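# sequence isn't available, so here's the structure alone:
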C-alpha cells in the first residue's frame, strides 16, 4: 500500500509514524474522486454516480491507521469564459445536464468527433461514409439506434442523450476532448473578447464622465 508512504515523502519533517496524515482529494465534479476513495478504502464509504455534485460536503475517511482522506465537493471556476470548456465540462458530466441545452452539447461532441476521432464513430455506430456535419451525424446515429418518433422523424433529444451517455460510459473508447494547442487557441480568443469588453466599458465610462 504505497499511498501513506507517498504522502509521508511529501512532508518529510513529519516523520513520526504515530502521527496521522490528512490528505484532501480535490478536483472538478464527476471525475471519480469518490470512486478513488472507495478503491483505496476497500469498501463503499463515499457516494458515487454518473452525475455532478453527488458529494455535497466534506467527509473524512480513514484509509489506514496513519492516513485519513478528506473527500470534497467538486470545484469549478466561478465564471467559465471559454465556451468550448463549458461544453466539454457538460459532455463529461462535470456540470449538471440542466446547465446547457442537451442538443447543443451533443452537437459539440459530434462535431469534435467527426474532426478528431472519426474512427471511433465508425467503430461504434458502423456509419460509413461519415456525415460531414454534426446534425447529419446525429440523424445517422438516430436511425441506426432507433431514436425515431412518429412519421419517421428523428428524436433529437433522445439521440443527443444517447451520444452523451455513451461518451461518458467510455463506449467510444479512450478519448481526449482537449489538446494544449486547442486550449491555447481558445484562450487567445477569450483574451480578445475580454479586451473588447474592457474597451467598451472604458468607452461608456468616458461618455459618462463628459
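Everything's here; your move. Just so it is clear, the structure is predicted and the values come from calculations on it, not from any experiment. Numbering: from 1, shown residues only.

# contacts and neighbour counts: CA atoms only from here.
Noted.

# identify each buried residue in stretch 121-137, please.
By neighbour count on 16 or more other C-alpha atoms under 10 Å, the buried set for stretch 121-137 is 121, 127, 130, 134-135, 137.

# leaving out the residues flanking it, which one is nearest to residue 84?
residue 186 (7.6 Å; C-alpha to C-alpha, 6 or more residues apart in numbering).

# one more: residue 100?
Counting by C-alpha to C-alpha, 6+ apart, the residue nearest residue 100 is residue 90, at 7.2 Å.

# distance from the chain centre to the top helix by length along the chain, please.
Criterion DSSP state H: the longest helix present in the chain is helix 180-209. Centre-to-centre, helix 180-209 and its host chain are 26 Å apart (C-alpha atoms, centre = their mean, to the nearest Å).

# what of stretch 172-179?
11 Å.

# can you list contacts of it?
Residues outside stretch 172-179 that contact it (C-alpha atoms under 8 Å, 6 or more residues apart in numbering) are 88, 112, 117, 120-121, 124, 166.

# so which of those is the closest to residue 157?
When those are compared for distance to residue 157 (C-alpha to C-alpha), residue 166 comes out closest, at 14.3 Å.

# now the closest one: closest residue in space, sequence neighbours ignored.
Using C-alpha to C-alpha, 6+ apart, the nearest residue to residue 166 is residue 172, at 6.7 Å.

# can I assume that neighbour sits in a helix?
No: Residue 172 is assigned coil when assessed by DSSP: H, G, I helix; E, B strand; the rest coil, not a helix.

# tell me which element the nearest residue to residue 24 once chain neighbours are set aside is part of?
Using C-alpha to C-alpha, 6+ apart and skipping the chain neighbours, the partner closest in space to residue 24 is residue 70 (4.6 Å). Taking DSSP states H and E as the criterion, residue 70 maps to strand 67-71.

# which strands and helices lie in contact with whatever helix or strand comes next after that strand?
Remark: after strand 67-71, the chain's next helix or strand is helix 83-92, criterion DSSP H and E. Packing partners of helix 83-92 (3 or more C-alpha pairs under 8 Å, 6 or more residues apart in numbering; DSSP states H and E): helix 102-116, helix 156-168.

# next one for the comparison:
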C-alpha cells in the first residue's frame, strides 16, 4: 500500500482558521481518540498552538483498554499537560474538561484582576482530527444540540462560538488532518477507527490488517467473538475462518471479503470485540502483514 495522501481543501482552510483565531483564545482543548492518542494527534496542532495552555481530552475512553489509557494519562501529564479521559455516551469525565480549562488559565485571570480588570469568560478553542467526537462533546457540555454531529468524518463545517457551562466561550473548528501520513501505521490506525472515510481506502485490505493486529495482540477477544478454535499465522486464513463462522460465503464456497471486512470494522469500532487500544506509550506497534510488510 502506498502512503496515504488525503488532504481535502476544507482541511487546509481549517488550519488557516486555527492560526487566525488562536490569538482570540486563552486555552486550547485538544481531543484525541483514546485508542490511538498519538496517531490521532495532529502534529501541526502543536506547531500552531505553541505555548498556549492546553487541555488534552482522551475521548472514546469507553472503547479503549482501560489499563493502557491510564498509561496515556501519565504520559501526557509528564509532558506538562492537563489530561482527562472522557466518555460522551455516559458523560464520564466531561465535568473535568471545563474545570481543567479554568485551572489552565487561572494565572492569567488573576493577573487581570491585579490590573483592576474584571474576570471575563474564558475563551477556548477545541481542535481535533475528524470523527474524534468533538460535536458530541460540545453538545454534552452545552446541554443542548448546538453542533452538528455525524458518524462520518467531515460533518462539522465553518466557525462557531458556543457558550459552555463554567463560564467558557468555546470556538469550535472542523476536524483537521495533516497533508500526508509518512508512517503507514498511523494512516492505518486512523482508518481502523474511522477517522479516514472508508471510501478513501480499500476496505478489505484495511480489515485484513486490523485482523492481523487483533489476532496478535488480542487473540482471546477474537477467539471468543468469532468462535475461532485457533488463531492462524496468516491474517487471510483468520479472515476466511471468520467469514465461514459468519456465513459470509458467496456461490461455490467463495469468501465474501467485502462483507466480512465490514463486519470486522463495524464491530471493532463499536467495541463489540472488546475494549481495545492500538498503541501504548513508549512502545512502537507496527501494523503489518507477512505478505505486504513495509519498512
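Alright, I've got the coordinates. In this text the structure is predicted, and so the values were computed from the model without any measurement.

# tabulate the buried residues of stretch 121-137 of structure 1 in CSV, adding columns for secondary structure.
Output for the buried residues of stretch 121-137 of structure 1, formatted as CSV (three-state DSSP):
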residue, secondary structure
121, helix
127, coil
130, coil
134, helix
135, helix
137, helix
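
# thinking again about what came up before, and the helices and strands packed on helix 83-92 of structure 1: which comes nearest residue 80 of structure 1?
Among the helices and strands packed on helix 83-92 of structure 1, helix 102-116 comes nearest to residue 80 of structure 1, with 15.2 Å by C-alpha to C-alpha.

# quick one: buried residues of that closest one?
Those would be 102-103, 105-111, 113-114, for helix 102-116 of structure 1 by 16+ other C-alpha under 10 Å.

# ok, now stretch 20-28 of structure 1?
21, 28.

# got the end-to-end distance for that stretch?
Using C-alpha to C-alpha, to the nearest Å, the end-to-end distance of stretch 20-28 of structure 1 comes to 26 Å.

# can you pull the contacts of the counterpart of the residue nearest to residue 24 of structure 1 in structure 2?
Aligned counterpart of residue 70 of structure 1 in structure 2: residue 171 (TM-score structural alignment). Counting by C-alpha under 8 Å, 6+ apart, residue 171 of structure 2 touches 123-126, 159-162.

# mind running it again at 7 Å?
Applying C-alpha atoms under 7 Å, 6 or more residues apart in numbering to residue 171 of structure 2 gives the contacts 124-126, 160-162.

# measure it to residue 283 of structure 2 for me?
From residue 171 of structure 2 to residue 283 of structure 2 the distance is 34 Å (C-alpha to C-alpha).

# swap in residue 12 of structure 2?
31 Å.

# and if you look at residue 263 of structure 2?
For residue 263 of structure 2, the distance to residue 283 of structure 2 equals 29 Å [C-alpha to C-alpha].

# between these two, point out the one with more neighbours.
For residue 263 of structure 2 versus residue 283, the count of surrounding residues by other C-alpha atoms under 10 Å is larger for residue 263: 17 against 7.

# so what does the more buried one match up with in structure 1?
By TM-score structural alignment, residue 263 of structure 2 lines up with residue 162.

# before we move on, the earlier item: closest one of the contacts of residue 171 of structure 2 to residue 259 of structure 2?
residue 126 (36.3 Å).

# residues touching the closest one, list them.
Applying C-alpha under 7 Å, 6+ apart to residue 126 of structure 2 gives the contacts 28-30, 170-173.

# can you tell me the SS state at it?
Looking at residue 126 of structure 2 with three-state DSSP, the answer is strand.

# and residue 83 of structure 2, by the same measure?
At residue 83 of structure 2, secondary structure determined by three-state DSSP is strand.

# what sits against residue 219 of structure 2?
By C-alpha under 7 Å, 6+ apart, residue 219 of structure 2 lies in contact with residue 231.

# from residue 166 of structure 2, how far out is it?
On the measure of C-alpha to C-alpha, residue 219 of structure 2 and residue 166 of structure 2 end up 44 Å apart.

# residue 202 of structure 1 -> structure 2?
For residue 202 of structure 1, no residue is aligned by TM-score structural alignment.

# ignore what I typed, I meant residue 110 of structure 1.
Match for residue 110 of structure 1 (TM-score structural alignment): residue 211.

# quick one: the residue nearest to residue 151 of structure 2 when sequence neighbours are not counted from residue 164 of structure 2, how far?
In space, and not counting its chain neighbours, residue 151 of structure 2 is closest to residue 131: 6.9 Å by C-alpha to C-alpha, 6+ apart. Distance of residue 131 of structure 2 to residue 164 of structure 2, given as C-alpha to C-alpha: 21 Å.

# more neighbours: which of the two?
Ranked by neighbour count (other C-alpha under 10 Å), residue 131 of structure 2 and residue 164 place residue 131 first, with 26 against 19.

# for the more buried one, list the residues it contacts.
Residue 131 of structure 2 touches 151-153, 194-195, counting by C-alpha under 7 Å, 6+ apart.

# need the max-distance pair from those residues.
151 and 195 (9.8 Å).

# between these two, who's got more neighbours?
residue 195 (23 against 12).

# checking the corresponding residue of structure 1 for the more buried one next. Helix, strand or coil?
Matched across to structure 1, residue 195 of structure 2 falls on residue 94, judged by TM-score structural alignment. Following three-state DSSP, the label given to residue 94 of structure 1 is coil.

# how near is residue 3 of structure 1 to residue 14 of structure 1?
From residue 3 of structure 1 across to residue 14 of structure 1, the span is 15 Å (C-alpha to C-alpha).

# mind listing the helices for the stretch 51-200 of structure 2?
Ranges of helices within the stretch 51-200 of structure 2 are 66-78, 94-104, 106-114, 134-142, 184-193, based on DSSP state H, counting those that start in this stretch.

# buried stuff in the second one?
Of the residues in helix 94-104 of structure 2, those buried under the neighbour-count criterion (16+ other C-alpha under 10 Å) are 94, 97-98, 100-102, 104.
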